[in-house]
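1. Below are the sequence and a predicted model for it; my questions follow.
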Amino acid sequence: MNSHYLLLLAILFEVCGTTCMKLSQGFSKLLPSILIFVFYSVSFFLFTLALKGMDVSIAYAVWAGLGTALITVVGIFWFREPVNSVKIISLFIVVAGIIGLNLSDRIA
């Protein structure tokens, strides 16, 4: 499987794990608490496989940045977190940074 697809899947599982952190209410709810470890285990497994075909510097930056952007969107739409112009602009900056990192790999 393509490393980029593995990385994307790893990011999605990481976002699911982070979402379960919120849903677990400090490990007071059993199912979300268990799912934290399941989702993060799968995420790290897939991320490790993705690293076989990618530079770690690019892969980790994409993983962290896209994960942050996605969990912010989840927070806004699912958990009704406040949204303002600074948050939206910051999301665009994170996404622009991810695009720039990927382009730098092709330009060099």
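-> Thanks, I have the structure now.

2. From now on I want contacts and neighbour counts done on CA atoms only, so please keep to that.
-> Noted.

3. tell me which element Tyr40 falls in.
-> Under the criterion of DSSP states H and E, Tyr40 resides in helix 30-50.

4. Pull the residues that contact the helix or strand hosting Ala64.
-> Element membership of Ala64 [criterion: DSSP H and E] is helix 56-77. With Cα atoms under 8 Å, 6 or more residues apart in numbering as the contact definition, helix 56-77 has outside contacts at 7-8, 10-12, 14-15, 18-19, 50-51, 81-83, 91, 94-95, 98, 101-102.

5. this is the other structure I want to compare:
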Amino acid sequence: MISWIYLGIAVLFETSVAISAGNAQGFTRLWWTVATLVSGAIATFFLSLSLLEFDVGVGYSIWTSAAGVGVVILGALFFGERLSRKKLLGISLVIGGVIGLHLSGAA
């Protein structure tokens, strides 16, 4: 159970990496750059803790997939990005894949 908490924290910080990196504008904005690097380190740390129980392929796939979905949703909610039917279909497929990985009994 604790591995899921670690993975959830890793997902939150990985989502923060994407948002910060987008605002860092090629690492030309100092504080967004710092936020990107610190968030990345924290995300990787918690991912490594979750991988003590998850298979690497399953844990990493869930981590990147959930963070990707989070970034798309946050982009739509806070940055005016369009959430099209194709994006919603993609999100649904990703969620289905994550559920399939979880049901594989890997953790």
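-> Nice, thanks for sending it over. On a predicted model such as this, the values are computed, not experimentally measured, just so you know.

6. Please state their TM-score.
-> The TM-score (TM-score structural alignment, normalised by the length of structure 2) is 0.92; 106 aligned residues with a Cα RMSD of 1.4 Å.

7. quick revisit: tell me the angle the helix holding Ala64 of structure 1 makes with helix 30-50.
-> 150 degrees (axes from the mean of the first three to the mean of the last three Cα atoms, to 10 degrees).

8. Show me which residues of helix 56-77 of structure 1 are buried.
-> Judged by neighbour count using 16 or more other Cα atoms under 10 Å, the buried positions of helix 56-77 of structure 1 are 59, 62-63, 65-75.

9. Tabulate the residues you listed in CSV, adding columns for distance to Gly26 of structure 1.
-> Below are these laid out as CSV (distance: Cα to Cα, whole Å):
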residue, distance to Gly26 of structure 1
Ala59, 30
Val62, 28
Trp63, 24
Gly65, 25
Leu66, 24
Gly67, 21
Thr68, 20
Ala69, 23
Leu70, 21
Ile71, 18
Thr72, 19
Val73, 21
Val74, 18
Gly75, 17
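
10. ok, the alignment partner in structure 1 of Gly68 of structure 2 to Ile93 of structure 1 distance?
-> Under the alignment (TM-score structural alignment), Gly68 of structure 2 maps onto Thr68 of structure 1. Distance of Thr68 of structure 1 to Ile93 of structure 1, given as Cα to Cα, to the nearest Å: 12 Å.

11. Equivalent analysis for Ile11 of structure 1, please.
-> Relative to Ile93 of structure 1, and taking Cα to Cα, Ile11 of structure 1 is found at 18 Å.

12. More neighbours: which of those two?
-> Relative neighbour count places Ile11 above the other of Ile11 of structure 1 and Ile93, with 25 against 14, counting by other Cα atoms under 10 Å.

13. Find the helix or strand that that one is a member of.
-> Element membership for Ile11 of structure 1 (DSSP H and E) is helix 3-23.

14. just Ala106 of structure 2 next, same as before
-> Ala106 of structure 2 belongs to no helix or strand when elements are defined using DSSP H and E.
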